[in-house]
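> Provided below for reference: sequence and predicted model.
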Amino acid sequence: MSDIAVPDGVRIFDTTLRDGEQAPGISLDVGEKLEIAEQLARLGVDIVEAGFPVASQGDYEAVKAIAETVGTASGAPVIAALARCNTEDVERAAKALKAAHRSRLHVFVSTSEIHRRVMLRASEDQVVDQAVDAVKRALTSTGDVEFSPQDATRTDPEFLLRIVDAAVEAGATTINIPDTVGYALPHDFGELIGDIVRRVGDGAVVSVHCHNDLGLAVANSLEAIRAGARQVEVAVNGLGERAGNCSMEEVVMALATRSDLLGMPTGVRTAEIARTSRLVSTLTGYPIQFNKAVVGKNAFAHESGIHQHGVIQDRLTYEIMRAEDVGVAGSQIVLGKHS
């Protein structure tokens, strides 16, 4: 274990191409994934999780293509690939990432009692051994290894700290805490992340990956940042399993708009947000809901006469961010029943 430089701001880890594509009905080909990865690089995310290479030949080819193109460009983001804590997964992911200038292996194993009993049929000791072995194996291919204890928020806290300690001692450089089933509430999640940040210290960067089953993915991610997390995992338009992931555009603009309170900058070029959102919507076939925060059709639209009067005089009366800052042409005055 060595001291890790914790960033002054927040790293944005985009998982649109991995967890986002796991949303029911989405199936992207290699060319479509490459197009999205190129746009994510223009957007300025820090890490692009390109896929899960062992899942299929198509996923392997997509990760390899992204590593060879986006991953070799000047100023390229880190290209990451997911792997379970076993030899085949780790070696397959490492092979797919080989060409990238900066690569990350993201290894995970389930840690909650129900996952260990139903899915793994493994004891706590066995799961810890799997995690340690996978981290060490991954480190033979790259110096950047992320470890995730799946279903962390339903894992016994003492065991969670034990496996985090073991992963850091084995050399993991990022410890990612997934709220896999969207179970956490902001206050409790913040306390959990604070405990982990204090436990890890300078041994690794602490990250979070929040699902939106209770509509709290962004709130939980922001609370985690307040508690010391310095990486947040997101997906464009909040895509992902079931109710989706933490929305990239929402968490980035929350950090930008409330910098007075949060004081955690990102490297995202926010003027690229709307373009990125539209591209992902078009290629995935998932429409953007009209009232979606930041990127929805109505996000900067005003129909009520009182609101229209205020915005015409000074947009700050009813808008907390500029449409142009996210790549939208401007506010809209919509004539309707309430105008």
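Yep, that arrived.

> every contact and neighbour count from this point should use C-alpha atoms.
Will do.

> for the residue most central in space within the chain, give me its contacts.
Closest residue to the average C-alpha location of the chain: Glu233 at 1.7 Å, with CA atoms, centre = their mean. Neighbouring residues of Glu233 by CA atoms under 8 Å, 6 or more residues apart in numbering: 12-15, 207-210, 246.

> that one - that's part of a strand, no?
Yes: assessed with DSSP: H, G, I helix; E, B strand; the rest coil, Glu233 lies in a strand.

> state the distance from it to Phe108.
Plainly put, Glu233 is 14 Å away from Phe108 if you go by CA to CA, to the nearest Å.

> surely Asp179 touches Thr153?
Yes: using CA atoms under 8 Å, Asp179 is in contact with Thr153, at 5.5 Å.

> quick one: the strands in the protein?
Secondary structure of the chain, counting by DSSP state E: strands at 11-14, 47-51, 78-84, 103-110, 145-150, 174-179, 205-210, 231-234, 301-302, 332-333.

> output those as a markdown table; include the columns distance to Val280.
Below are the strands of the chain laid out as a markdown table (distance: least, CA to CA, whole Å):
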| stretch | distance to Val280 |
| --- | --- |
| strand 11-14 | 13 |
| strand 47-51 | 14 |
| strand 78-84 | 18 |
| strand 103-110 | 23 |
| strand 145-150 | 26 |
| strand 174-179 | 23 |
| strand 205-210 | 20 |
| strand 231-234 | 13 |
| strand 301-302 | 22 |
| strand 332-333 | 23 |
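
> Ser27 is nearest to which of these?
Ser27 lies closest, by CA to CA, to one member of these: strand 47-51, at 12.1 Å.

> among the strands of the chain, which is nearest Ala41?
strand 47-51 (8.0 Å).

> name the residues of the closest one that are buried.
Neighbour counts using 16 or more other CA atoms under 10 Å place 47-51 of strand 47-51 among the buried residues.

> equivalent analysis for stretch 59-69, please.
Buried residues in stretch 59-69 (16+ other CA under 10 Å): 59-68.

> list of residues touching it?
Stretch 59-69 is contacted by residues 29-31, 33-34, 37, 50-54, 79, 81, 92-93, 95-100 when judged by CA under 8 Å, 6+ apart.

> over to stretch 299-306?
290-293, 308, 319, 323, 330-339.

> how much space between Glu324 and Arg275?
12 Å.

> those two: who's more crowded?
Arg275 (17 against 14; other CA atoms under 10 Å).

> tell me who's in contact with the closest residue to that one other than its chain neighbours.
Spatial nearest neighbour of Arg275, chain neighbours left out: Gly327 (6.9 Å); criterion: CA to CA, 6 or more residues apart in numbering. Going by CA under 8 Å, 6+ apart, Gly327 touches 270-275.

> another one to put next to it:
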Amino acid sequence: MKHIKIFDTTLRDGQQCPGAGMSYTKNIEYAQLASKINIDILEAGFPSASAEDYKIVNHIAKMYGQQIHSPKVAALSQLRADQVKQTIKALEPLIPSGRAILHLYLPVAPELMKASLGSYANDQTQILLDIANMIHMAVSAGLAVEFSPEAYSQMGENFDFTTEVISTAIAAGAATINCPDTIGRSCYLEGDDYFVNHMNEHAAIMKRRFPNKEITWSVHCHNDFGLALDNSMRAVFQGPATQVEGCFNGIGERAGNVALEQCIMYLKTFGEQHKSQAFTSQCRTQHIRQISDFVDAHMLPRQPHWPISGDNAAKHSSGGHTNAILKNAHVYQPFKPSDVGKQISFVFGPLSGSNHAQSIIQKHGYICDHNERQPIMQFIKDFHCNRRKGLTDEEFMQAYFAYRAPIRVSAIDFEKINNERHFTMQASVFDDHQQIDFICQDSDTATTALHRYLTENFVPFNIQSYRSESKEPGRHAEAHATISIASNNEFFQGKAHDRDIESAALKALVDACNQLLIEQHYAVQIDQPSFAAVGLRD
């Protein structure tokens, strides 16, 4: 197995993306996660960019320096002596263990050289001398050096100059040559001018010039045409690259860098199938979800359908898919979700089937017999007819409880006779239409009177709390009532709303009572037969 090193630039290139910057503390937390997942190299930042960036890189270097095993740490620097010295100082804690890397870069694409370097771009002799001096300075201080000919994929007419740049870097002591597709527009359809072909050419030239030196060839691809993964993997499988650079969740400048979780799983899934050489990374893939979730929470939001680690990557809704997965968990998954720290889950939606409905109900510990699946499923779909994007389990079970509700109130009326208020509820009670009558006497509230009726005719319980509020301004706003009840140390909360505050409270009490009855009659009981319909209390 050929080890492909993973170079994580989430903290450097990733944070150069607008809106993706993190606090000092979060940078350190990320470095801890990167160590946990076992990447090979963490590019911790650009120390000379600011005092804060210097502190972050230096803190990570100190933290890793106290660990027996940790990623190496790289830090970026331009071809300037003051920046190189600052970078050496930031990485100093890792120099004794050989885990400090200076990442030096210089543009080689003609247009970029003119735009970035000005008149300096025309003095190639001085450029080569500066490369040699800067690298020698770092190597003498005990650092390893990675050199990047920036915009390598767009070098064009500068192939020979780029050859001399790379050769000078290696002669001075650079151990890694990184070949970036800086603006993300490279494609294998370019033929001979494809950057991976140029990487092969340069690798062959350097092998002839430096036969006794082991050079790591690295690839750093941006995703402007959505080709970052393809280009990175071609550089490995068809080129000389043994190191891949990118960011978790594919963040980075413009359309981002190659997504490291995709590279890692690509190598894990297809690396062993390569005809002449097997490839692998040493990353602990089970931690992918954790680091991906961290980037999603603290840097940039991740799309739900993002490959490998997105929320929907192991989530299913289609009835046909769900039915098959319930029989064989991996028939609709390209890899085991547990490999990346995820689990298969389902979202109930308009295309879901009765098997899916039954599985959710049973997962929550309630009864759904085989002959009930279809009507329950249809009721739930009708109950949430406008939720075309799918239901949470909480919303699904809300509809299930509505289906099971023993008492369904359709109307509430009352009249005052002498000093008594007589209430009448039109209701369906266990599918039998009934009129519920109760009287509010003396200082009783309507809620107290209904509570007395329910405990006498259905099930005993105590009211624990009650509150009512208006969620909108104005005197015509609806009242939203919440009532909590308790029975045998179990608690249930009923909710309802109505334009009349008293009616809202009565409906909320019925809702709470219904949940208690459902728990008694439809929750799965050990060693007790399940049943679909019950009458009043026996």
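That came through fine. Here the structure is a predicted model, which means the values were calculated and not measured.

> quick TM-score on the pair, please.
The TM-score (TM-score structural alignment, normalised by the length of the first structure) is 0.93; 331 aligned residues with a CA RMSD of 1.6 Å.

> save the buried residues of stretch 59-69 of the first structure as JSON lines, and put in distance to Glu250 of the first structure too.
Putting the buried residues of stretch 59-69 of the first structure into JSON lines (distance: CA to CA, whole Å) gives the following:
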{"residue": "Asp59", "distance to Glu250 of the first structure": "27"}
{"residue": "Tyr60", "distance to Glu250 of the first structure": "30"}
{"residue": "Glu61", "distance to Glu250 of the first structure": "31"}
{"residue": "Ala62", "distance to Glu250 of the first structure": "27"}
{"residue": "Val63", "distance to Glu250 of the first structure": "26"}
{"residue": "Lys64", "distance to Glu250 of the first structure": "30"}
{"residue": "Ala65", "distance to Glu250 of the first structure": "29"}
{"residue": "Ile66", "distance to Glu250 of the first structure": "26"}
{"residue": "Ala67", "distance to Glu250 of the first structure": "27"}
{"residue": "Glu68", "distance to Glu250 of the first structure": "30"}
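
> let me know the closest of those residues to Asp129 of the first structure.
Tyr60 (26.5 Å).

> mind giving me the ChimeraX command for buried ones among the contacts of stretch 299-306 of the first structure?
Buried residues within the contacts of stretch 299-306 of the first structure, by 16+ other CA under 10 Å, are selected in ChimeraX with:
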select :293,308,319,323,331,332,333
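
> measure the closest residue to Glu191 of the first structure other than its chain neighbours to Pro186 of the first structure for me?
Closest residue to Glu191 of the first structure apart from its sequence neighbours, by CA to CA, 6+ apart: Ala227 at 7.2 Å. The gap separating Ala227 of the first structure from Pro186 of the first structure is 11 Å, by CA to CA.

> does Leu40 of the first structure touch Val48 like I think?
Yes: using CA under 8 Å, Leu40 of the first structure is in contact with Val48, at 7.4 Å.

> show me where the stretch 151-300 of the first structure has helices.
For the stretch 151-300 of the first structure, helices defined by DSSP state H, counting those that start in this stretch occupy the ranges 157-170, 186-200, 217-226, 248-257, 259-262, 273-284.

> list the helices and strands the first one packs on?
If you count contacts as 3 or more CA pairs under 8 Å, 6 or more residues apart in numbering; DSSP states H and E, helix 157-170 of the first structure packs onto helix 124-138, strand 145-150, strand 174-179, helix 186-200.

> other residues contacting the third one?
It refers to strand 174-179 of the first structure. Residues contacting strand 174-179 of the first structure (CA under 8 Å, 6+ apart): 144-153, 164, 167-168, 193, 204-211.

> next, count neighbours for Leu143 of the second structure.
Leu143 of the second structure: 27 neighbours (other CA under 10 Å).

> can I assume it is in contact with Ser97?
No: shown here, Leu143 of the second structure and Ser97 do not form a contact pair, counting by CA under 8 Å, at 10.0 Å.

> per the alignment, Ser161 of the first structure corresponds to what in the second structure?
That one is not Ser; residue 161 of the first structure is Leu. Correspondence of Leu161 of the first structure to the second structure, assessed by TM-score structural alignment: Thr163.

> residues in contact with stretch 47-58 of the first structure?
Contacts for stretch 47-58 of the first structure (CA under 8 Å, 6+ apart): 11-19, 29-30, 37, 40, 59-63, 66, 77-83, 88-89, 92-93, 96.

> now do it: distance to the chain's middle.
15 Å (CA atoms, centre = their mean, to the nearest Å).

> how about it, aligned to which bit of the second structure?
By TM-score structural alignment, stretch 47-58 of the first structure lines up with residues 41-52 in the second structure.

> how far does the matching stretch stretch from one end to the other?
Termini of stretch 41-52 of the second structure sit 21 Å apart (CA to CA).

> sorry, back to before: if I pick the residue nearest to Glu191 of the first structure, what's in contact with it?
190-191, 193-194, 197.

> list just the nearest of those to Ala172 of the first structure.
Nearest member of these to Ala172 of the first structure, counting by CA to CA, is Val197, at 14.2 Å.

> show me what that closest one aligns to in the second structure.
Match for Val197 of the first structure (TM-score structural alignment): Ala203.

> give me every residue that touches that match.
Ala203 of the second structure neighbours (CA under 8 Å, 6+ apart): 217, 240.

> swap the cut-off to 7 Å and go again
When contacts are counted by CA atoms under 7 Å, 6 or more residues apart in numbering, Ala203 of the second structure touches Pro240.

> what stretch of the first structure does the lengthiest helix in the second structure fall on?
For the second structure, the longest helix by residue count, based on DSSP state H, is helix 501-522. Under TM-score structural alignment, helix 501-522 of the second structure has no counterpart anywhere in the first structure.

> now for that helix, which elements pack on it?
With contacts defined as 3 or more CA pairs under 7 Å, 6 or more residues apart in numbering; DSSP states H and E, the packing partners of helix 501-522 of the second structure are strand 479-487, strand 490-498.

> tell me which residues are up against the last one.
Which is strand 490-498 of the second structure. So strand 490-498 of the second structure is in contact with 478-486, 504, 507-509, 511-512, 515-516, going by CA under 7 Å, 6+ apart.

> let's see it at 10 Å
461-470, 477-486, 503-516, 519 (CA atoms under 10 Å, 6 or more residues apart in numbering).

> for that strand, buried residues please.
491-498.

> what angle do that strand and strand 479-487 make?
160 degrees (axes from the mean of the first three to the mean of the last three CA atoms, to 10 degrees).

> by how many degrees do strand 490-498 of the second structure and helix 501-522 diverge?
140 degrees.

> where's strand 490-498 of the second structure relative to the chain centroid, distance-wise?
Per CA atoms, centre = their mean, the centroid offset for strand 490-498 of the second structure relative to its chain is 34 Å.

> thank you, goodbye.
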